[in-house]
Every structure is written in C-alpha cells, then in structure tokens.
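Asker: with the sequence up front, the predicted model follows.
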Amino acid sequence: MKIARTLSFIAGITAATLTTLPTPAAAEDVTKISFMEVIHSLFYSPLYVAIGNGYFEEEGIAFDLIAGQGSDKVTAALLSNSVDIALAGPETTLYVETGKSPEKIRIIAGLTATDGSFLIGHDPATGDFDWSSLKGKKILGWREGSSPAMFLRAALEKAGLNPDEDVEIITNVAIPARMGAFMSGVADYGTFFEPDVTTLEANGLYAQTNVGQAVGDIDYTVFIAREAYIAEHPEVVAGFVKAIAKAEAWIAEAPEADVAQVLQPYFPGVGLDELAQSVLRHRAAGVWKTTPAVAPEAIDALQDMLMYNGLLAVETKVAFENVVDPSFFAQSAQ
C-alpha cells in the first residue's frame, strides 16, 4: 500500500456513518462533549464501564456514543472540529503529524495494550500454542494494511515464519461473512474478536491463543483530541482521562459477573454468560490497559511496524512528544 494512499484521508474530510448507542442519563451540571469511537466493540469494554459505572458523571462529563466505522472517518471528524475526543488507533496521530493538515492531534490516554484478536482453530489447543506450527496452513485474516493484519504478520514473523511464503493469509472475505466462511472450512485458522470468539467456540471451534500476546505491548486503541481542544479545555481532558483510569482499574479486578452486568446495556444482543466469558478472555490475555499511560517504547514499536509494512516512511519517524500528551497520565492517578 502506498503511503500517499494511507494518508489520503487527511485531505478529504467526509461525513462518518453514525450509530448512536445507549448511554446513562447525564447529571444536570455536566459538560456535554462530542465523542466518537472507531467501532462499537467488546474489545473496548473499559470505555463502557466508565460510562455505566458513572465515572464520567463524577467528572462532570457527558456524551453520546457514536461509532465512526473506521479510523479514517473518526480522524476526519476530529480534524473538522465536529468531534472533541475520539477513540481510534494510535497510528492516526502519526499520519496526521506527518501529513499536511495544519491541525494536529495528540494521544491523551490509552485503552488497549495490544491486539485483542484471537487465533481460532478447528481442533482443541494442546498446551502452549506454537505459532511455528502454522507453517503451510491457511489463515483467515483481515484487509491488508489494517491493524489486525499487521499484528498477525508480526506474530508470524516472531515465530520465524514468512507471512508471504510460509502461510496463506486470506484477506478478501468481507467482515460480515468471516464467521460463516471460517465455519465452512475456508481456512485452517482465523483471527477473530469477541464476541465472535465465544460464538465460534459455541459452534464447536476452539480459541488457540491471543495475537497480541505474541506481538507484545503496542498500544492498539487510544483516546485522541486536537491540540487546540486540549489547550482550551484541559480540565475536561483531565476529567475524561481520570474516568478512563478508574474504569481500567475496576475492570482489572471486578468479578466478571459484575462487569457483565455493567456491559449488558451496551451489548443487548449478547448474553450475560457470554459477556462474562469475554471479560475473562480479555483479562487473561492482558489486552486491556490497567492505566491510561502510553509509553515511548510502545509508540516506537508501532512506528517500526508501520514502516516495515510500508505505511510510514522511515525518514518521517515522529518523536513521542509530538504525538502523545502525557501530562494527564499522572493526574488520573490522583
């Protein structure tokens, strides 16, 4: 994929497809902000815990949940000033920083520590999964250049496999058709997010391992805002990050049944048992951050991955302080 094509969303600001989702009634004396999440997913459960447990209300903040259906659309909405704070992949800050947009955005908090997808197989896993055992296998992956595609390639490479030669990665199956295609035998293995993982297991398939664990800590989804908004509303940003910090700490320790009860209003089509199983799976894999802090090492590793995949030019490597505003991390712990 050409870098210019990757960065093209910066030049064209388009309207996102919006899906309004349920949020608790806000208190009377609150600041209403405009917020957008990249998609609505169980992977982002700490966000919904922060809403459901009233942590944002405690900080005097209220917002509706709107799904942008893609990091490009989320970033476009942010740059056009129609969104104040957003949840998206951290790579968006790098693309904007190295692009021509006069507006720049900063990461204010981290939500997920690494890839939350799981490798699914047709047979039960035995012991610790050996990624090198995938040699010669077909794997149902994701669109080329997407984050889950990059993380899968990184996991294979760490196991000494060449993703282009030692395995066959299927990338042309549309997202709505992925589960059906996998169950019909299109591939030996596939990577899926919750709640699809639990659904596949209920249909006789087996989770093998988490992709992110094989790759290591590279922040996968973060909260971002424009530099100008951060400067104009530091108290709102500080309160937002504090609410996320409370949720990350709570979900790391709370009984899974309690977490499931909090999450259910945001996933009405998913049963409590499935939600509880999802909590256990994510927690065991360590994909949720326990604090909102984003480390320089994680941003460096992300840039290395993007450069390796041809999505970021080597000569445009960005300094940590040019994409992350760490000033709210310490405040959130108070």
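Answerer: Cool, got the structure.
Asker: use CA for all of it now, contacts and neighbours both
Answerer: Will do.
Asker: ok, longest helix in this protein?
Answerer: Counting residues, the longest helix in the chain under DSSP state H turns out to be helix 234-253.
Asker: which residues sit against it?
Answerer: Under the criterion CA atoms under 8 Å, 6 or more residues apart in numbering, residues 31, 46-47, 49-50, 53, 55-56, 58-61, 108-109, 111, 230, 259, 283, 288-292, 328-329, 331-333 lie in contact with helix 234-253.
Asker: what residues sit buried inside whatever helix or strand comes next after that helix?
Answerer: Using DSSP states H and E, the helix or strand that follows helix 234-253 towards the C-terminus is helix 256-263. Using 16 or more other CA atoms under 10 Å as the test for burial, helix 256-263 gives 256-257, 259-263.
Asker: longest strand of the protein?
Answerer: Longest strand in the chain, counting residues (DSSP state E): strand 105-112.
Asker: would you confirm that R226 contacts D84?
Answerer: Yes: at 7.4 Å, R226 counts as touching D84 under the criterion of CA atoms under 8 Å.
Asker: joint contacts of those two?
Answerer: The overlap between the contact sets of R226 and D84 (CA under 8 Å, 6+ apart) consists of L78.
Asker: between those two, who's got more neighbours?
Answerer: Of the pair R226 and D84, R226 is the one with more neighbours under other CA atoms under 10 Å, namely 24 against 21.
Asker: which residues touch that one?
Answerer: 78-79, 84-85, 103-106.
Asker: and what of D196?
Answerer: Counting by CA under 8 Å, 6+ apart, D196 makes contact with M179.
Asker: repeat that for 10 Å
Answerer: By CA atoms under 10 Å, 6 or more residues apart in numbering, the contact set of D196 is 117-118, 178-179, 202, 278.
Asker: and which of the residues you listed is nearest to A154?
Answerer: In terms of CA to CA, no member of these lies closer to A154 than S117, at 13.2 Å.
Asker: next one for the comparison:
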Amino acid sequence: MKKWFRIAMMSLLIVFLIIPITACTQQEKKTVKTVRVAEVTRSIFYAPQYVALSKGFFKKEGLNIELTTTWGGDKTMTTLLSGGADIALVGSETSIYVYSQGTNDPVINFAQLTQTDGTFLVSRKKIDNFSWDQLKGSTFLGQRKGGMPQMVGEFVLKQHSIDPHKDLHLIQNVDFANIANAFASGTGDYVQLFEPTASIFEQQGKGYIVASFGTESGHVPYTTFMAKQSFIKNNKDTIKKFTRALYKAQQWVETHSTADIAKAIQPYFKDTDIQLIEKVVDRYKSQGSYATSPILDEEEWNNLQNIMNEAGELPKHIDHQTLVDNSFAENVIDK
C-alpha cells in the first residue's frame, strides 16, 4: 500500500512540475511578436540589420522579423503607408515628403542605421588619377529624382563646381532596380552604385570605383527605421525591443573585425563571395557609414534638409522633433 502511495505521489509531483513548464512554453510562444520590415534594397550597407538577425538579437527580444526587400524609396514608403509593413528601412527624406503632402498619421524616424551616403562613383574606364572635373561633358547614369542617392550625388557634384544639369548628360529615368543592368549594358560613362554591386563590377571589369559619395557628403541620416505614428503609439514595447536589438548589433559591428561581420551577414548575400563581402564591409566601416547608435541627431537632420534644398527637392523645412523620436534609442542606450 505504501509503495502504491509513493508511486501516486511521485506521479502527482511530476504532473505539477510539467504543467508550469508547459504553461511557460505556451506563454513564451504567445509573447513572440511578428514585425514586418520593408527594406529599400538589399545591401551590405545595412550590415548591422543582418547582424541583428543572424546573431538572434531580435529573437532574444521576442521579435520575429519578416524582412522584405521592396527595391526603391517610393515603393518602400508605399508599402508602409498601405499597411504592407510595420516598419520601413529607407531614407529619411521619404518621411519629409509624406509629411509635406499632409497626413494625420505621419511617418516617424525612430532609429538610425547608416550615417553617410552609401554609393560610389563608378567609371566605365579605369582611371589612375581621377579628378571630379573629368566628369564634365560625360554621360552620368544617376539615381531616381528626389531620392537620397541622387540628391547627395548632386550635392557632391556641386561642391566640385559641377552643375549636374548643365555640365553632364544626366540620366534619371531608369528604375532603381535596373540602374546596374543599364550600366552593364553600355549606358553611361559613369554611374552611382551601392555595394556590393560596385565591387562586383570592378571584379568583373565592367567598371571601376573612383570615388565615394559617402566621404564627400558628411553625416546624414541616410537610412533609418521608421513607422507610422499610430503604430509607434500602439506598439511602444515592440519599438523599444526592436531598437534595443538594433543597438546591440551596432555595437557588435563596431567592436568586431570585418571578417567576423562578413561571416555573420553572409547568409543574406549567398551569391556573393565572402572575401568580397569582407572588402565591402571594410570600405563602409572605414568611412564611418555604419551608425554606432540608433540616435538621429539634429545636426544630421538639418544636413539632410540642406542637401534636399540644394537639390530643389525640399518641400518645406521640418523641425527635428516633428519627425524624429529618439526616446526609444536614448532609453536603450542609457540601460
């Protein structure tokens, strides 16, 4: 009788132990939040984002990230505004365009990812001693009108006494996703390209990197994570967790070697050689393109608007606090 009593008690104890574990597991599953993120393009320029994914920083925060590449600032913003994404990774200028058109639900920048331009000037011919005045009279395959790459490109050209609309044959009617293919097919003497495309072209002998727009233009909030004001208001905990995961990744990138970073992000660039990824990471890291914190400061914001104004694309000046919310970034950094 005592034997059966002990067995019964043991069984009961096991049940009591299993129930809480099962309940905890179910609770953990319930607390996982899916966040849909639309990125403007797939680029090594966004290395900290891929580090946050590959190293599980988002997962540790209880976030399941569904990442979609939307190929172009206009398409990315349309996806966000239409409800096809919760968060967008795109140039801050898009939030200014939306606000200037009038909206009851503005798009708010809450975490910066990159702080310089990410494009490079690629020449069709190899140039040993490049100078900017060599562009005069050439055919320049630029980026989409009103987009951040094109505005920075024009800003830099003007700094070198080149009027892009008078001194060049400027092509701007090629869709963002097809610019590289257009150059490869023979369009243009020069082109403005992101990595790794620029280095791949150099590797294949299709073009040669002669200058960096990032080193020429100074610090700007080139690509930031943003969301509609209503989403941020209703999902403050999610935004905080997202920003904390990003900050961990930014610090990881800052403190690790280019080889470590390349290895971490390689799953997102399966068709790109690891040595090439490392080369591109080193190029971006050495010119300070990766922001080391999610904070978007006022000086950078004003520099962005100066560039937009110089390009004739600034609808009106927007105060920093109107479209930038640094509270989440400041919170995760302080802790």
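Answerer: Ah, there it is. What you are looking at is a predicted structure, and each value in this text was computed from that prediction instead of being measured.
Asker: returning to what we had before: where in the second structure does the longest helix of the first structure fall?
Answerer: Using TM-score structural alignment, helix 234-253 of the first structure corresponds to residues 236-255 of the second structure.
Asker: that stretch vs the first structure, average offset?
Answerer: Once the two models are superposed, stretch 236-255 of the second structure sits on average 1.5 Å from its counterpart in the first structure (mean CA distance after the TM-score superposition for the first structure).
Asker: buried sites along that stretch?
Answerer: For stretch 236-255 of the second structure, the neighbour count (16+ other CA under 10 Å) marks 238-250, 252-254 as buried.
Asker: return the distance of that stretch from the chain's centre.
Answerer: The gap between where stretch 236-255 of the second structure is centred and where its chain is centred comes out at 13 Å by CA atoms, centre = their mean, to the nearest Å.
Asker: next one: stretch 48-65 of the first structure
Answerer: On CA atoms, centre = their mean, the centre of stretch 48-65 of the first structure falls 19 Å from that of its chain.
Asker: how far does that stretch stretch from start to finish?
Answerer: 9 Å (CA to CA, to the nearest Å).
Asker: in it, what counts as buried?
Answerer: For stretch 48-65 of the first structure, burial by neighbour count (16+ other CA under 10 Å) applies to 48-57, 59-65.
Asker: and that stretch, which stretch of the second structure?
Answerer: Aligned by TM-score structural alignment, stretch 48-65 of the first structure falls on residues 50-67 of the second structure.
Asker: Provide a list of residues in contact with the counterpart of R36 of the second structure in the first structure.
Answerer: Counting by TM-score structural alignment, R36 of the second structure corresponds to S34 in the first structure. Taking CA under 10 Å, 6+ apart, we find S34 of the first structure in contact with 62-66, 78, 81-86.
Asker: relative to D273 of the first structure, which of these is nearest.
Answerer: L65 (24.2 Å).
Asker: around the residue lying closest to the closest one once chain neighbours are set aside, how many other residues sit close by?
Answerer: In space, and not counting its chain neighbours, L65 of the first structure is closest to L21: 5.2 Å by CA to CA, 6 or more residues apart in numbering. For L21 of the first structure, the neighbour count with other CA under 10 Å is 13.
Asker: swap in G91 of the second structure?
Answerer: By other CA under 10 Å, neighbour count at G91 of the second structure equals 28.
Asker: next, the contact list for it, please.
Answerer: Applying CA under 10 Å, 6+ apart, we find G91 of the second structure in contact with 40, 72-73, 76-77, 109, 112-114, 147-149, 220-226, 304.
Asker: those in helices, which ones?
Answerer: Judged by DSSP H, the subset of these located in helices is 73, 76-77, 148-149, 304.
Asker: what is the nearest of those to A198 of the second structure?
Answerer: P149 (14.2 Å).
Asker: I'd say that closest one and L121 touch.
Answerer: No: counting by CA atoms under 10 Å, L121 is not a contact partner of P149 of the second structure; they are 11.1 Å apart.
Asker: which residues do these two both contact?
Answerer: Counting by CA under 10 Å, 6+ apart, the contacts common to P149 of the second structure and L121 are 142, 192-194, 213.
Asker: which is the next helix or strand following the longest strand of the first structure?
Answerer: That would be, after strand 105-112 of the first structure and using DSSP H and E, strand 118-121.
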